[in-house]
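have a look; sequence and predicted model below, questions after that.
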Amino acid sequence: MSVKSAVRVMEIFELLSEHLEGLTVKEISVSLSLPQSSTFNLVQTLCRGSYLTQTGVKKYKLGPGLIHIGSSAMDGLNVHSEGEAHLRELMKEVQETVFMAVLSEDKLVYVSKLEYNRSIRTGAKIGSKMPLYCTGLGKAFLTFLSEQKRDHLIEEQDFNKITENTITSKSALLEQLRIYSEQGYAIDDEENEEGLYCLAAPVFNARQEMIAAISIAGPKFRMLPNKESNVQRLLSVSERISKNLGYTKS
């Protein structure tokens, strides 16, 4: 689809959001000053994807295909806005770098990174994607997502060896995930960056779904002596963010 067509699709969505009763193809084309033939083709394409739906009087309305997209977008915005203040408080308490990440296909994407002034410098940047099998945040997703989703994601991993500590087999990873499930948090022990130790915990929404992960990362020599207290702080923050998003333990 060309850029021009993408713009037209967005214009159709915005127009129909203001006309919940629906509009005909002619009404859409007139309102947006578009050729009726190309408007028809776009509308039919969007109907096939359930992004639009047709009524009995040949009017078109926003369809159910947009519900999941909108819900996911809201979850992403909510978890970031709800988490920011808590992450800043956590960063000050532990005096290390803290992160928040969400899932994007078979990788994690950093959406927040807060560095304390003594923090170790990492290659992780907001917006960058990282593998799941060798990062604390990634292994938190693999631990606390549904079994079906977890198994699918594991099959997508390449298991490249990045450091001497990187796990490169599915069986070893599954054993780690079993332990992490029991203890409630995941660990990256110099598996993605030498010298870096990471503790990661899940964040859930009101539908009991894991939608993000948060972590504390720092040099191993400094993280290990404070591991117990850092774990308690991390889990406390992840629980508070989840609670604010409507999560209740079943």
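The structure has been received and is ready for your questions. Numbering: from 1, shown residues only.

drop to CA atoms for contacts and neighbour counts, all remaining ones
Will do.

ranges for the strands of this protein?
Assigned strands in the chain, in chain order: 52-54, 60-62, 97-104, 107-114, 129-131, 186-189, 196-204, 210-219 (criterion: DSSP state E).

turn those into CSV, including distance to residue 72 and mean neighbour count.
As requested, those are arranged in CSV below (distance: least, Cα to Cα, whole Å; neighbours: other Cα atoms under 10 Å):
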stretch, distance to residue 72, mean neighbour count
strand 52-54, 18, 20
strand 60-62, 17, 24
strand 97-104, 11, 24
strand 107-114, 14, 20
strand 129-131, 18, 19
strand 186-189, 24, 24
strand 196-204, 13, 26
strand 210-219, 9, 25
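
could the ones you listed go into JSON lines alongside distance to residue 121?
Written out in JSON lines, the entries for these read as follows (distance: least, Cα to Cα, whole Å):
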{"stretch": "strand 52-54", "distance to residue 121": "47"}
{"stretch": "strand 60-62", "distance to residue 121": "46"}
{"stretch": "strand 97-104", "distance to residue 121": "9"}
{"stretch": "strand 107-114", "distance to residue 121": "11"}
{"stretch": "strand 129-131", "distance to residue 121": "16"}
{"stretch": "strand 186-189", "distance to residue 121": "16"}
{"stretch": "strand 196-204", "distance to residue 121": "10"}
{"stretch": "strand 210-219", "distance to residue 121": "9"}
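
what about versus this one:
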Amino acid sequence: MTTGMPSGSIDKALTVLEALAEHSRLTDIAAASGLPKSTVHRILQSLIGWGFAFADGNGGYLPGPRILTLAGRVMSRFDPAQHARAALRDLRDRTGMTVHFAIRSGDEVVYVDKIEGRRPYQMKSRVGRAVPLHTTAIGKAVLAHLSAAETAGIIARAGLTAITPRSITDPGVLRRQLAAAAANGYAIDDGENDAEIGCIGAAVFDHTANVLGGISISALSFDLDLSSEALVTEVIGAARAVSLALGAPPARLDQAG
């Protein structure tokens, strides 16, 4: 939504359309949009004509079917990695470390983008690779935002297989780490998926306010201080930027933080 009073006709129409997503009464839409009721009524009639709104017969208004049609067309072409790229590149430039973006796929996360760090070595990870949730910083950040029942189901189905000697195989230990990740806004992988690699990750949310996946920074363990407040702040900030780029409601991000 635009900041301040919308001035142009397109700004006004978009402001009303956005308000329509959360309100149905003319008075409430006017209040949310900051426009006079007469202006809102006129815009709503135009939106109805275009199929972007309809009158519910009880004095209220609802989003119209054309919004769903348009949303479906847009989502069929929507590439989360493209929308996240600028924030991922900025995170790499600010930390110098390899950055990953992964999306949850069932009981795993799949890397959908990777930007190599500015170190004299490279990570062996690759786009398209699926990795366990419980051994990765991104995976644990995702688990931290699932319900206890859903997490229990994943543990029951996938198990807590040891990938390295440092992998967490005790459900109680994992749950304590997930509680800390939920409270702090980030998770770590301390040699749990690759004995020589450390990672700091944070969850990414989609336009429905559900956890989609996460981003992380990775480096050789001796080269990454997992307790660095500065690095944690960078990762959390980048995850928020990616979430916003994917349409996540800011209020949901404030709750997650």
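Perfect, I can see it now. All values derive from a computational prediction rather than experimental measurement.

verify the stated contact: residue 208 of the first structure with residue 248.
Yes: here residue 208 of the first structure reaches residue 248: they are 7.4 Å apart, a contact under Cα atoms under 8 Å.

quick one on the thing from earlier: of all the strands of the first structure, which lies closest to residue 28 of the first structure?
Nearest to residue 28 of the first structure, of all those, is strand 60-62, at 9.1 Å by Cα to Cα.

the closest one maps to which residues in the second structure?
Taken onto the second structure by TM-score structural alignment, strand 60-62 of the first structure occupies no residues there; it is unmatched.

number of residues surrounding residue 68 of the first structure?
Around residue 68 of the first structure there are 10 other residues, counting by other Cα atoms under 10 Å.

would you mind measuring from it to residue 125 of the first structure?
Using Cα to Cα, to the nearest Å, residue 68 of the first structure is found at 27 Å from residue 125 of the first structure.

can you give me the helices for the second structure?
In chain order, the second structure shows helices spanning 9-20, 26-33, 37-50, 65-76, 80-95, 137-143, 148-158, 171-184, 229-245, 250-256, with DSSP state H as the criterion.

so of the ones you listed, which one's packed in deepest?
Looking across these with neighbours counted as mean count of other Cα atoms under 10 Å, the highest average goes to helix 137-143: a mean of 31.

please compute how far stretch 156-174 of the first structure lies from its chain's middle.
22 Å (Cα atoms, centre = their mean, to the nearest Å).

and the contacts of that stretch?
Stretch 156-174 of the first structure has contacts (Cα atoms under 8 Å, 6 or more residues apart in numbering) with 106, 131-134, 154, 189-194.

between the two ends of that stretch, how far is it?
Across its full length, stretch 156-174 of the first structure reaches 14 Å end to end, with Cα to Cα as the criterion.

residues in the first structure matched by stretch 178-190 of the second structure, start to end?
Matched against the first structure by TM-score structural alignment, stretch 178-190 of the second structure falls on residues 177-189.

centre of the chain versus that stretch, how much separation?
19 Å.

who touches it?
Contact with stretch 177-189 of the first structure is made by 134-137, 139-140, 142-144, 165, 196-202, 220, 231, 235, as judged by Cα under 8 Å, 6+ apart.

mind redoing it with 10 Å?
133-144, 165-166, 171, 174, 176, 195-202, 213-217, 219-220, 231, 234-235 (Cα atoms under 10 Å, 6 or more residues apart in numbering).

from residue 31 of the first structure, how far off is the most centrally placed residue in the first structure?
If you average the C-alpha coordinates of the first structure and look for the closest C-alpha using Cα atoms, centre = their mean, you land on residue 102, 2.2 Å from that point. Summarising the geometry, the distance separating residue 102 of the first structure from residue 31 of the first structure, computed by Cα to Cα, is 38 Å.

returning to that earlier point: now a ChimeraX select for only the buried ones of the contacts of stretch 156-174 of the first structure.
The ChimeraX selection below is limited to those of the contacts of stretch 156-174 of the first structure classed as buried (16 or more other Cα atoms under 10 Å):
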select :106,131,132,133,134,154,189,190,191,192,193
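
distance to residue 14 of the first structure added to the contacts of stretch 156-174 of the first structure, as a markdown table?
Below are those laid out as a markdown table (distance: Cα to Cα, whole Å):
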| residue | distance to residue 14 of the first structure |
| --- | --- |
| 106 | 31 |
| 131 | 36 |
| 132 | 36 |
| 133 | 40 |
| 134 | 41 |
| 154 | 38 |
| 189 | 47 |
| 190 | 47 |
| 191 | 45 |
| 192 | 43 |
| 193 | 45 |
| 194 | 48 |
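
just the closest of the contacts of stretch 156-174 of the first structure to residue 115 of the first structure, please.
residue 193 (16.7 Å).

what residues are up against the closest one?
Taking Cα under 10 Å, 6+ apart as the criterion, residue 193 of the first structure is in contact with 122-123, 134-135, 162-166.

so which of those is the most crowded?
Result: residue 134 is most packed of the contacts of residue 193 of the first structure (other Cα under 10 Å), 27 neighbours.

give me the distance between that one and residue 213 of the first structure.
With distances defined as Cα to Cα, the gap from residue 134 of the first structure to residue 213 of the first structure amounts to 14 Å.

then residue 151 of the first structure?
As it turns out, when the distance is counted by Cα to Cα, residue 151 of the first structure lies 18 Å from residue 213 of the first structure.
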